[in-house]
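Engineer: Here you go, sequence then predicted model.
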Amino acid sequence: MKSICVIGSLNIDLVAAVERFPLPGETLTSVGYTTFFGGKGGNQAVALGKLGANVRMVGKVGDDIHGSDYIRHLRMNGVDTTGVRQEQGAATGTAMILVDPQGENQIIISPGANGLLRPTDIDEHWDYMMEAELFLFQLEVPVGTVAYAMKRLKAAGKTVILDPAPASQLPDALFGYVDYMTPNETEIRYYAGRHQAYKLQLKEAAGVLLRKGVDTIVAKAGSEGAYYIRGIDLQHIAAFPSDPVDTTGAGDCFNAGFAYSLAAGSGP
């Protein structure tokens, strides 16, 4: 199996269960509260570790107790943490999450040390990164660092997967470094500049991204599964039946499973 390197965010998630989301200016009492290890990068790395992948992580946490705890958490779940640094004087990234009874969520992120991942960190860890074949990115670390790393990896002949979340303004050149892009319903419309009905305009919107240089689109469609789009080929892959409890991290699990499949040689 090919090895995988995740480059991205590491957050502590503060999750409150609510009967409904608050209105502006309104205060509600939580019906439950839990703390989790999160961040899209960390979520994807841990999911890959639990799947049994050969996975390593490049990212930053703070020099606080949360940072030390997170590094231990990654190691306990089979993730090589050689590329994870504790940034002096910085706090570990934090996500504040509300979850309603239907499993829908609202999220606010404080980047902390994630916002301090720089191109020089990519240079520092380059030899370590080169031991992997597949690279999985998200957009909770600086876009400039993501673009820099992707450009170098593309030139090195590596496979690059981009989970383009949260939706962010990206330089056009970045799309040309992406082998697989995995947007959800909202993100594909954002990046393609299309706002029509998702099902009717999916192929048109994906075509915009393909023309920008993305090789393949794997569009997440929630309960409807996913769409694989490459050139003029569009395939629908149905979802497994499930009863959602909490959708936080669902996209991260999808990306981990997809990367694992590619690493195992059973992907598209």
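Structural biologist: Perfect, I can see it now.
Engineer: contacts, neighbours, all on C-alpha from now
Structural biologist: Noted.
Engineer: Verify the contact between L74 and L48 for me.
Structural biologist: No - L74 sits out of contact with L48 when judged by Cα atoms under 8 Å, with a separation of 10.7 Å.
Engineer: Mind checking which of the two has more residues around it?
Structural biologist: L48 (28 against 22; other Cα atoms under 10 Å).
Engineer: Can you name the helix or strand that the more buried one falls in?
Structural biologist: Taking DSSP states H and E as the criterion, the element that holds L48 is helix 40-51.
Engineer: and that helix, which residues are buried?
Structural biologist: Neighbour counts over helix 40-51 (16 or more other Cα atoms under 10 Å) mark K40, G41, G42, N43, Q44, A45, V46, A47, L48, G49 as buried.
Engineer: got another, please set it beside the one above:
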Amino acid sequence: MSQILVIGSANADHVMKFEYLPAAGQTLMSRDYRLELGGKGANQAVACARLAKPGTRTDFICHLGQDSIGDDMRQSWIKDGISTEGISQVAEQSTGTAMIFIGDNGENTIGVAAGANATLSPDDLEHHYALFANAQYLLAQLETPAATVAKALKMAKNLGVTTVLNPAPATALGHDVLKWVDVITPNETEAEALTGVEINHLDDAQMAAQLLHQQGVGIVVITLGSRGAYISSPGFTGLVPALEVQAIDTVAAGDTFNGALVVGLSEGMSIAAAVGFANAASAITVTRQGAQRAIPYRQELSY
């Protein structure tokens, strides 16, 4: 049985839509409100669980608050088949929360309270050693403390687990982190933050990828939005085009891509085939509103 381990954040996204964003001191009535289950780690764990074939186990290490939204998240993930061994609800902490205001022109203002996400420490990972030891792939992002992410990558690498890092939100990382990364999946903004190279053309993506290789990363996949994804790897180098769809909401597109990529690799797909699978999954996600509720199931893809 293949086992995928995801470590990361979980947030309750409170989304309100307005004709225009309120100014300081101004109160506006929202045109629409919805509560979304989000957070990069949780979204990617859901994508792994929904897109994997039967027999693949998805574990998720995260911290939730001891509150009703944390309870709801946990139950939702159980329905998707995610194992609960790594999910902890922390006393006197709230589940991570994001307040998102969206104007008709597409502009948005977002405030985030990390809540229980910020309490996931390097020491906490030792309690989940068995999950690392049994995993074939580790998928991580950067919405939990940097020291915890670094510890997770190092633990996994030392155990022979293939490590995949989605370096989002964009931030600079040191050699001490990247040397533990087998596959890295930045978008254009994140690639620039990591390398200093502004990504406008494929030549720029190639240059950024080479700089990441020099820091120890084996495979680089730079996502380029509607253009697709640029791969730099020993087995394949080049662009895998995206599918053409009418996008209405891109909020969970990157997370779906990352989850699907790891699923594809865990099933023995080549890096190019796994990126094609990931492109297909994220293409479905962007045609739907929401975060986790927009992520497709395996039977929706012709794979």
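Structural biologist: Looks like it arrived, so ask away. Since we're looking at a predicted model, the values are computed, not measured.
Engineer: Need the TM-score between these chains.
Structural biologist: Here the superposed chains carry a TM-score of 0.92, computed using TM-score structural alignment, normalised by the length of the first structure; 268 aligned residues with a Cα RMSD of 2.2 Å.
Engineer: coming back round to it: and the helix or strand following the helix holding L48 of the first structure, which stretch of the second structure?
Structural biologist: Next along the chain after helix 40-51 of the first structure, taking DSSP H and E as the criterion, comes strand 55-62. Aligned using TM-score structural alignment, strand 55-62 of the first structure spans residues 58-65 in the second structure.
Engineer: tell me which residues of stretch 17-24 of the second structure are tucked away?
Structural biologist: K17, F18, Y20, L21.
Engineer: Closest one to D72 of the second structure out of the residues you listed, please.
Structural biologist: K17 (23.7 Å; Cα to Cα).
Engineer: wait, what's in contact with that closest one?
Structural biologist: By Cα atoms under 8 Å, 6 or more residues apart in numbering, the contact list for K17 of the second structure reads S30, R31, D32, Y33, F101, I102, G103, D104.
Engineer: In strands only, show me those.
Structural biologist: Those of the contacts of K17 of the second structure mapping onto strands are D32, Y33, F101, I102, G103, per DSSP state E.
Engineer: Buried members of the residues you listed into PyMOL, please.
Structural biologist: To isolate the buried members of those in PyMOL, using 16+ other Cα under 10 Å:
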select buried, resi 101+102+103
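Engineer: Tell me the one of the ones in strands among the contacts of K17 of the second structure nearest S233 of the second structure?
Structural biologist: Of all those, I102 has the smallest distance to S233 of the second structure: 38.5 Å, by Cα to Cα.
Engineer: gap between the closest one and E143 of the second structure?
Structural biologist: Relative to E143 of the second structure, I102 of the second structure is positioned 22 Å away (Cα to Cα, to the nearest Å).
Engineer: can you give me the helices in the stretch 1-150 of the first structure?
Structural biologist: Along the stretch 1-150 of the first structure, the stretches classed as helices by DSSP state H, counting those that start in this stretch are 40-51, 65-76, 119-124, 126-129, 143-155.
Engineer: for these, which one ends up most surrounded?
Structural biologist: Sort the helices of the stretch 1-150 of the first structure by mean neighbour count, taking mean count of other Cα atoms under 10 Å, and helix 40-51 sits at the top with a mean of 25.
Engineer: Which position in the first structure pairs with A229 of the second structure?
Structural biologist: In the first structure, the residue paired with A229 of the second structure according to TM-score structural alignment is A226.
Engineer: So what's the residue count around its match?
Structural biologist: Counted with other Cα under 10 Å, A226 of the first structure comes out at 22.
Engineer: Give the closest residue to it in space, chain neighbours not counted.
Structural biologist: Closest residue to A226 of the first structure apart from its sequence neighbours, by Cα to Cα, 6 or more residues apart in numbering: K220 at 4.6 Å.
Engineer: returning to that earlier point: can you list the helices of the stretch 1-150 of the first structure in JSON lines and add distance to P166 of the first structure?
Structural biologist: As requested, the helices of the stretch 1-150 of the first structure are arranged in JSON lines below (distance: least, Cα to Cα, whole Å):
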{"stretch": "helix 40-51", "distance to P166 of the first structure": "9"}
{"stretch": "helix 65-76", "distance to P166 of the first structure": "22"}
{"stretch": "helix 119-124", "distance to P166 of the first structure": "20"}
{"stretch": "helix 126-129", "distance to P166 of the first structure": "24"}
{"stretch": "helix 143-155", "distance to P166 of the first structure": "11"}
